[in-house]
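Q: just need the structure, nothing else, for what follows:
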Amino acid sequence: MMITSERAYTYAKASGIIGKSFLRKRMQELAAVSRLNELDRLVFGEKARELPERALLFDLQRRIMQRTAEEILNLVKQAFPRFLAQELPVPQAMPPNLRLIQLCVQSYEYQDLKMVLTSLAKGEQTAPFHIDIAPFGSIDFSAYPHLERMVRNSEFSWLVEKGPVYQNQNLVLSLQNELDRRYYHLLWEAVQRLAYSEKGPVEDLLRREIEYKNFQWALRLKIYFDVPTEEIEKQLIQEQYRGRSLAAETIRCLSLPVDQASAWATSPYYFLLNKETPDTPWKPDPRFVQRHAALELYHRAWRYFRRYPFSLSALVCFIKLKQFEEDLLISLSEGLALGFSGKEVLQELEVSP
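A: This is a model prediction of the structure:
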């Protein structure tokens, strides 16, 4: 990735950014806010804006996302100065470590593209907000609403072959799921190309992320929409780890009774599930699972960030930690807009310093 002195400087810079982020002890400051403008001042200081609360919500969320992306991009540019001083190689020609980091950053582009598909299906002429991730992006968002021009000569050109999305919500949902599966396939592929000395922590973190994503998505489809098992299987991320699909355990769980918590005790994901409460019928809560999966990945990323300094793993974990903070701040802003206090939101999210 870089010479030792560059790795040391990059890790020191990453540690400084993480230290100033609203993670661990600084979460206590989030619990003290009670209004959106207080959160704005806490996060942005003198750059906070005086806006009506409804307008402030969307404006604040956009600035939070842009702030996170900029911090990530600045550190990545520090980590790969020689590659980023020139035109970025095509994905096939990138070193495995740079390709992996590009994909981590491209998570913003994938999310923005899913929003574009939703907007196109509704016939909206104004482009939705997107995060600028130059030089890692490949979509021309300025060409909206012309999808073919937006994705021309990019990794997303296949979308055009699927047909028009206007007023076709079912196609949009299918494409959004395919984007997720393609994204994780590329991520997993990039990890498998890494040198053995760099792979371990990154592979473990990504493997768990894929497994948890499969589990929570399958529960959502089963509990909320009663989707048949064979249809759920088609929507799962089927990457292989040691000869076994990362969706295998989730598929097994789909045959378990949804009203008996004890039947799920043999699953490795049992610790993510909501517990039984007296006199209340039990069933898996997908939102509870999503929250606890995010928390488990956050704590693991924190441990790996500290345990493997000066490594590619530390850079990947830095990105994951900053994106967890971003999700936390977005959730907090939404809760404040609904009239909850910062403390109440953090309690609901089960987040603690």
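
Q: CA only for contacts and neighbour counts going forward, please
A: Fine.

Q: in the stretch 151-300 of the chain, which spans are helices?
A: Assignment of helices within the stretch 151-300 of the chain using DSSP state H, counting those that start in this stretch yields the ranges 169-192, 196-219, 225, 229-234, 248-253, 286-307.

Q: also this sequence, please, to line up against the first:
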Amino acid sequence: MDKSGAASYVYAKACGMLGKAYVGKNAVKLFNAKSLSDLWALIFTEPVPVVPEMLLANQIEYEAVKRFVSQYSHLLENYTSPDSFPVELLRRYEIENLKVFAASLSMGETKAPRIVDIGNYSVLDYSGWPDLSKITKDSPFEWYNAVPRIAERQKLDYALDLQEIKNLWSALNHVSDGTKDVLVDFFREIYSIKNLLWALRLRVYYNFKKEAVEENLFYVGDAPSKSDPICAYAYEILDWDLDSFPVWSKWRFAEYLNRHEEGEVWSIAPMVVEQNFRYFEAAKTKKLFHQYPMTDVTLVMFFRIKQQELDCIRAATERLRLNADKNEAMYVAGVKPDALEHDIER
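A: A predicted model of the protein is given here:
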């Protein structure tokens, strides 16, 4: 079908799927499940696999991802030639597959690990196992052609993540339906926040100094800098006193800080800030999905909202596996039932 027809069909299908998605208040159902078997029955129509609890937990998470990739791929397939940006979003799973392959090989494993197959959108040749150079040959990741030492993996994982972000930024230039500026603004905001949160965690939990944090930031230019489109938020707070509420109270995101009580010792809590940003993104994606129907924004926001659902499924699965507190698990997943019905804007 032509692009306008495909866009109309995709929007209608996406609306239907999101109406059933376990996000917002609907996500609470996941955390009300009494067992992993109950959780499986809630999410899937297939019979519950007869496997040990640990394997069932892994299977729930894996099948949820597989189902999402299938749903998203089917939406893309309605376009004769989809724009590159919505396709590039799937590359996240290729990168995770490559990390898993490299980790398995570096540990001396001989059996190919389980992966998430993205079908026709794949650029890796998984039949090349166990030869990493064959797996990545003629792909954007051809440079990753040797089994890394265990000590090298973190650096190489960072390089893969950085390549993903740069590829996404480049693909934004090819959005053809008039929503390029909307997606650029969204991408810049979301990845600026990711950088900011990463910088906070490195400073608070690992006591990284400014120079060390800079070396671990993501960027879309030639190097991390204050002027990079996704680095400004992180650079802004690199020198701030982590224990001074008066300093942080003037921050552009002060509303997302952990509570300050007069007369009590205060330190910034990255987890609280992150959770509040999750609430912000959940509302933002929902709003943009409906604000720009039948455009690339539909696909991108569908992708992001379904990622939120996968986060909730993982958290609900872990809660049952570890017998953890329901409210704590919901908090970790970013579920805020009484707030997600409202649009959050800044």
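
Q: so after superposing, what's the score?
A: Laid over one another, the chains give 0.88 as their TM-score (TM-score structural alignment, normalised by the length of structure 2), with 334 aligned residues with a C-alpha RMSD of 2.5 Å.

Q: with distance to residue 3 of structure 1 and mean neighbour count as extra columns, can I get the helices of the stretch 151-300 of structure 1 in JSON lines?
A: Output for those, formatted as JSON lines (distance: least, C-alpha to C-alpha, whole Å; neighbours: other C-alpha atoms under 10 Å):
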{"stretch": "helix 169-192", "distance to residue 3 of structure 1": "21", "mean neighbour count": "17"}
{"stretch": "helix 196-219", "distance to residue 3 of structure 1": "14", "mean neighbour count": "19"}
{"stretch": "helix 225", "distance to residue 3 of structure 1": "51", "mean neighbour count": "9"}
{"stretch": "helix 229-234", "distance to residue 3 of structure 1": "43", "mean neighbour count": "14"}
{"stretch": "helix 248-253", "distance to residue 3 of structure 1": "40", "mean neighbour count": "18"}
{"stretch": "helix 286-307", "distance to residue 3 of structure 1": "19", "mean neighbour count": "18"}
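
Q: make JSON lines from those and add distance to residue 318 of structure 1 to it.
A: Shown next, in JSON lines, are the helices of the stretch 151-300 of structure 1 (distance: least, C-alpha to C-alpha, whole Å):
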{"stretch": "helix 169-192", "distance to residue 318 of structure 1": "16"}
{"stretch": "helix 196-219", "distance to residue 318 of structure 1": "12"}
{"stretch": "helix 225", "distance to residue 318 of structure 1": "36"}
{"stretch": "helix 229-234", "distance to residue 318 of structure 1": "32"}
{"stretch": "helix 248-253", "distance to residue 318 of structure 1": "28"}
{"stretch": "helix 286-307", "distance to residue 318 of structure 1": "7"}
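
Q: these: which one's closest to residue 278 of structure 1?
A: For the helices of the stretch 151-300 of structure 1, proximity to residue 278 of structure 1 was assessed by C-alpha to C-alpha; helix 286-307 is nearest, at 17.9 Å.

Q: what's the angle between the closest one and helix 196-219?
A: Helix 286-307 of structure 1 and helix 196-219 are oriented at 170 degrees to each other (axes from the mean of the first three to the mean of the last three C-alpha atoms, to 10 degrees).

Q: how about the very next helix or strand once past helix 286-307 of structure 1, aligned to which bit of structure 2?
A: Toward the C-terminus, helix 286-307 of structure 1 is succeeded by helix 312-337 as the next helix or strand (DSSP states H and E). Taking TM-score structural alignment as the measure, structure 2 aligns residues 296-321 with helix 312-337 of structure 1.

Q: so how far is that stretch from its chain's centroid?
A: Counting by C-alpha atoms, centre = their mean, to the nearest Å, stretch 296-321 of structure 2 is centred 8 Å from the centre of its parent chain.

Q: mean per-residue distance, that stretch versus structure 1.
A: Superposing on structure 1 and averaging over aligned pairs (mean C-alpha distance after the TM-score superposition for structure 1), stretch 296-321 of structure 2 comes out at 0.9 Å.

Q: report the buried residues of that stretch.
A: 296-306, 308-321 (16 or more other C-alpha atoms under 10 Å).

Q: and whatever residue of structure 1 lines up with residue 114 of structure 2, what does it touch?
A: Matched by TM-score structural alignment, residue 114 of structure 2 corresponds to residue 129 in structure 1. Contacts for residue 129 of structure 1 (C-alpha atoms under 8 Å, 6 or more residues apart in numbering) come out as 62, 112.

Q: sec struct for residue 129 of structure 1, please.
A: Three-state call for residue 129 of structure 1 (DSSP: H, G, I helix; E, B strand; the rest coil): coil.

Q: same check, this time on residue 92 of structure 2
A: Under three-state DSSP, residue 92 of structure 2 falls in the helix class.

Q: what's the matching residue for it over in structure 1?
A: When structure 1 is aligned by TM-score structural alignment, the residue opposite residue 92 of structure 2 is residue 107.

Q: alignment lookup: residue 159 of structure 2 to structure 1.
A: Per TM-score structural alignment, residue 159 of structure 2 is aligned with residue 178.

Q: who's in contact with the residue nearest to that match when sequence neighbours are not counted?
A: Distances taken as C-alpha to C-alpha, 6 or more residues apart in numbering place residue 235 nearest to residue 178 of structure 1, at 7.7 Å, with adjacent residues excluded. For residue 235 of structure 1, the contact set (C-alpha under 8 Å, 6+ apart) comprises 177-178, 181.

Q: dump the residues you listed into a markdown table; add distance to residue 216 of structure 1 as well.
A: A markdown table is the format used below for the contacts of residue 235 of structure 1 (distance: C-alpha to C-alpha, whole Å):
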| residue | distance to residue 216 of structure 1 |
| --- | --- |
| 177 | 14 |
| 178 | 17 |
| 181 | 14 |
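
Q: which one of these is nearest residue 97 of structure 1?
A: Nearest to residue 97 of structure 1 among these is residue 181, at 20.7 Å by C-alpha to C-alpha.

Q: my read: residue 102 of structure 2 touches residue 149, true?
A: No. The pair residue 102 of structure 2 / residue 149 is not scored as a contact, 9.2 Å apart, by C-alpha atoms under 8 Å.

Q: those two: which is more packed in?
A: Applying other C-alpha atoms under 10 Å to residue 102 of structure 2 and residue 149 shows that residue 102 carries more neighbours, namely 24 against 13.

Q: map that one across to structure 1 for me.
A: The alignment partner of residue 102 of structure 2 in structure 1, by TM-score structural alignment, is residue 117.
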